[in-house]
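Colleague: Got a predicted structure plus its sequence, pasted below:
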Amino acid sequence: EWADRIADYGMVVIVAGMGGGTGSGAAAHLSKVAKEMNVLTVAVVSSPFEYEGAQKAESAKKGIAKLCSSADSIIVIPNDRLFSLSDQLTYCEALKLRDDQLARIIRSVTDLALRPARMSIDFGSIRAVIEDGGMMVVAQASASGEGVVDELLEQLLHRNLIDHPPMDAAQAVLLVTTLGYKVTASEDSELKSRIARVVSPMAKVFCGTRLEKGAGDSVTVTLIATHFDELAEPQAEVIELERVFTIEQINNAGPSHRIYTPSYLRLKSASEGNN
């Protein structure tokens, strides 16, 4: 029945809470069926609060692992991350904030395919970023007036509930700006350039632009980042860094002591080797 319902769709978004039988069990099955039908599959899930106990946390962990192997891309929102935004939120406010975030994420993903743009991103570009993308970051920010670029970057990079690897490891990025008619082309260009510097210098970056009447000088930016491939080394030993490593020490590290190296260090090392 599920297969029949999605047969005519190019993309599905599966939303679930991890830790219970329905979310941790059914979500992986549904995403597996969709992927087998070559339907682009995005899973958006929340992980339990710490106070819900170790058993539920372990169930959520296993459910997320199953989803990672069946969905194209997965977005994880830890419920405990809500408390990092404010310790003054009431219980109802916290849950509403989580639900609003979920709705915004889903809308951000679907708008890429459904809303027309002056500088468009086609479905092929969307598939290139999301397909087999693994952990996925979706962030949306809005601002206006003086200092709009700095404010948008602050919202995108530091006020995000999604659990994700370092952004400079992202190998594929979709970036769409929605501009009021008073926003200058240089502001749009500066924003996109500064975001591009945050991700891997080797990342594929797909950009789109929409113009919105009545929005004045406001800017809304949607960022989707995937393919954090450089961190996906299951055989590598995780090392807690307690001191600064030199380039030589990083390059000479054995296979059982692989260290994640920031992009700027990798580029520096490569350029020194060519000289």
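Modeller: Thanks, I have the structure now. Residues are numbered from 1 along each chain as shown.
Colleague: contacts, neighbours, all on C-alpha from now
Modeller: Fine.
Colleague: Flag every buried residue along stretch 164-182.
Modeller: Neighbour counts over stretch 164-182 (16 or more other Cα atoms under 10 Å) mark 164, 167-180 as buried.
Colleague: Check the offset of that stretch from the chain's centre.
Modeller: 9 Å (Cα atoms, centre = their mean, to the nearest Å).
Colleague: from the buried residues of stretch 164-182, which two are the most distant?
Modeller: Among these, the pair separated by the greatest distance (Cα to Cα) is Ala169 and Gly180, at 31.4 Å.
Colleague: returning to what we had before: for the buried residues of stretch 164-182, which one is nearest Lys204?
Modeller: When these are ranked by distance to Lys204 (Cα to Cα), Ala172 comes first, at 4.8 Å.
Colleague: Look up how far Ile224 lies from the closest one.
Modeller: To Ile224, Ala172 is 8 Å away according to Cα to Cα, to the nearest Å.
Colleague: which neighbours do the two share?
Modeller: The overlap between the contact sets of Ala172 and Ile224 (Cα atoms under 8 Å, 6 or more residues apart in numbering) is empty.
Colleague: show me the contacts for Pro78.
Modeller: Pro78 makes contact with Ser46, Ser47, Pro48, Phe49, Leu161, Ile162, Asp163 under the criterion Cα under 8 Å, 6+ apart.
Colleague: What is the nearest of those to Ser263?
Modeller: Checking those one by one against Ser263 (Cα to Cα), the nearest turns out to be Asp163, at 20.3 Å.
Colleague: where's the closest one relative to Val76, distance?
Modeller: Computed as Cα to Cα, the Asp163 to Val76 distance reads 6 Å.
Colleague: Leu174 now?
Modeller: With Cα to Cα as the criterion, Leu174 and Val76 are 18 Å apart.
Colleague: for Ala94, same thing?
Modeller: For Ala94, the distance to Val76 equals 17 Å [Cα to Cα].
Colleague: Equivalent analysis for Ile64, please.
Modeller: Applying Cα to Cα, the value for Ile64 to Val76 is 8 Å.
Colleague: another one to put next to it:
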Amino acid sequence: MKPKSSMPDGEGAPRAAAGRRAPAEKRVRIKVIGIGGAGVNAIDRLVQDGFDQVGLLAINTDSQALTNCMVADKLQIGDRITHGLGAGGDPDVGRQAAIEDAEAIEEAVRGYDLIFIAAGLGGGTGTGASPVIAKAARAQGALVLALVTLPFVYEGKPRERVAQGGLAALQDAADAVICIANDKLYDLAGEEASVQQGFAPTDAFLSGGVRKIWRMLTFTGLINIDFADLRAVLRRRGGETLIGFGDGAGSDKVARAIEGAFGSPLLSDPEVLRRAECALVAVTHGPDFKMSQYGEMMKTVNEKLGPQAACKLGPIVDEDCQDQVSLLIIASTGKPIESAASRSGRTLDGAIQTSSLNPTAPSHAFARGKGKFQQGVLNLNEVSRGAFEGADRTVVDGEDLDLPTFIRRNVQLRQR
């Protein structure tokens, strides 16, 4: 089954925002790819929600599972290896299946600016194929954001080790990886939830996150958050990518939206939040939303993220919201990845490089008004693994031991 064309046409938006929508030829082109059983189940939720503003593609080695999928565009990979019967929980089979159909995958990811990858780690297809597909998408110029889940504790150590190996490979291949433990999502569902209800929070998290990011990038707000801002937050060295969102209505809508956003699995750990280096804060509200309510919301956000986080606020006025507000937070604890131009402190046209989300000082920053150079910071990060490029990484307790300690722990080495 080869994919049909699924370029988003931008029509039939679930809400008409007061902010102007970008012209069709300049809109961010987004595609969501579900890989393996868990990934395909997750993007089915977008179909159920009636959201058709992005391209959707289901990829699997299991032909029967693809047949039952609600997504229109489907790609079965590795037929010569698996004969359509799945990867049998072997990530090497999943990886080879993706390599077998590399040309079809490259065609499926071509022409998009932002690609979401949804997968469950610990099995065969999602664990093995996701890094190959992420790498192909980046090679086509897309910004790649992966949303993956880790196995339940009761699934055992072997499956956890497989998942951690797949996570390390995906972190190498994608621009950013949002990783959620299934046990955290189980806590959200509650002990009395059925098995089907237990997995629902994962699908809802993906669907809600995609829809809110789409709205943030599609509509021009009072202060615009654009694709370059998103790229500056996601393309960073080391650290974690965090996302949370919440909605509120009525007299306590601000408190409810904040509670929902910071109650999200990835924003609920205060220690991780305090390490955030930068964040995008998108707020969608009705025309009567007050400045005092903005102040209340941003005060809480800044307190939770800490003083070192560079935040950009993007308000969007939606006349259909009326007495409602929606809050989306995307943050990163990683350090900026500097280009050759930014390492010299200048852009390609010679201008000094500045950015509110990705501030990069020259390696020898000239002290303003002092006539001397300040001590700079060496930019040391992994560029290539040389002869070990294709080898499996050594991952222990979620930590990649192949990376030097100063990179894993974001230690800055100063120039003398």
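Modeller: Received, thanks. Quick caveat, the model's predicted, so the values are computed rather than measured.
Colleague: Tell me the residue in structure 1 aligned with Val283 of structure 2.
Modeller: Counting by TM-score structural alignment, Val283 of structure 2 corresponds to Thr177 in structure 1.
Colleague: sec struct for the alignment partner in structure 2 of Ala94 of structure 1, please.
Modeller: Under the alignment (TM-score structural alignment), Ala94 of structure 1 maps onto Gly198 of structure 2. Here Gly198 of structure 2 is recorded as helix under DSSP: H, G, I helix; E, B strand; the rest coil.
Colleague: ok, back up a step: that's a strand at the match of Val283 of structure 2, yeah?
Modeller: Yes - counting by three-state DSSP, Thr177 of structure 1 is found in a strand.
Colleague: who touches Ile81 of structure 2 in this structure?
Modeller: Val93, Gln96, Ala97.
Colleague: just Leu112 of structure 1 next, same as before
Modeller: Counting by Cα under 8 Å, 6+ apart, Leu112 of structure 1 makes contact with Ile121, Ile126.
Colleague: which SS class is it?
Modeller: At Leu112 of structure 1 the chain is in helix, as set by three-state DSSP.
Colleague: how about it, what's its partner in structure 2?
Modeller: So, by TM-score structural alignment, Leu112 of structure 1 is matched to Met216.
Colleague: Leu313 of structure 2 versus its match, what's the distance?
Modeller: Met216 of structure 2 is 11 Å from Leu313 of structure 2, by Cα to Cα.
Colleague: Quick check: neighbours shared by those two?
Modeller: Ile225, Ala282.
Colleague: Okay, strands next: where are they in the stretch 151-275 of structure 1?
Modeller: 172-180, 204-212, 218-226 (DSSP state E, counting those that start in this stretch).
Colleague: Out of these, which gets nearest to Ser269 of structure 1?
Modeller: strand 204-212 (21.7 Å).
Colleague: Mean deviation, that closest one versus structure 2?
Modeller: Its aligned residues in structure 2 lie a mean 1.3 Å from strand 204-212 of structure 1 after superposition (mean Cα distance after the TM-score superposition for structure 1).
Colleague: and that strand, which stretch of structure 2?
Modeller: Using TM-score structural alignment, strand 204-212 of structure 1 corresponds to residues 310-318 of structure 2.
Colleague: any idea how far that stretch is from the chain center?
Modeller: Centre-to-centre, stretch 310-318 of structure 2 and its host chain are 18 Å apart (Cα atoms, centre = their mean).
Colleague: which residue is nearest the middle of structure 2?
Modeller: Ranked by distance to the mean C-alpha position of structure 2 (Cα atoms, centre = their mean), the top residue is Leu145 at 3.6 Å.
Colleague: So what does that residue match up with in structure 1?
Modeller: In structure 1, Leu145 of structure 2 lands on Val42 (TM-score structural alignment).
Colleague: and Gln140 of structure 1, what element?
Modeller: Secondary structure from DSSP states H and E places Gln140 of structure 1 in strand 137-144.
Colleague: Average offset of that strand relative to structure 2?
Modeller: Per aligned residue, strand 137-144 of structure 1 averages 1.0 Å (mean Cα distance after the TM-score superposition for structure 1).
Colleague: Provide the aligned range in structure 2 for that strand.
Modeller: Mapped onto structure 2 using TM-score structural alignment, strand 137-144 of structure 1 covers residues 242-249.
Colleague: quick one: buried residues of stretch 206-226 of structure 1?
Modeller: If you call a residue buried by 16+ other Cα under 10 Å, then stretch 206-226 of structure 1 has these buried ones: 206-211, 215, 217-226.
Colleague: er, stretch 135-144 of structure 2 actually
Modeller: By neighbour count on 16+ other Cα under 10 Å, the buried set for stretch 135-144 of structure 2 is Lys135, Ala136, Ala137, Arg138, Gln140, Ala142, Leu143, Val144.
Colleague: neighbouring contacts of it?
Modeller: For stretch 135-144 of structure 2, the external contacting residues (Cα under 8 Å, 6+ apart) are 105-106, 109-117, 134, 173-176, 231.
Colleague: how does it look with 6 Å?
Modeller: Val109, Arg110, Tyr112, Asp113, Leu114, Ile115, Ala173, Ala174, Asp175 (Cα atoms under 6 Å, 6 or more residues apart in numbering).
Colleague: What subset of these is buried?
Modeller: Buried among these by 16+ other Cα under 10 Å: Val109, Tyr112, Asp113, Leu114, Ile115, Ala173, Ala174, Asp175.
Colleague: Return the subset of those residues lying in helices.
Modeller: Mapping those onto helices (DSSP state H) picks out Val109, Ala173.
Colleague: ok so, going back, looking at the buried residues of stretch 135-144 of structure 2, which are in strands?
Modeller: Among these, the members found in strands (DSSP state E) are Leu143, Val144.
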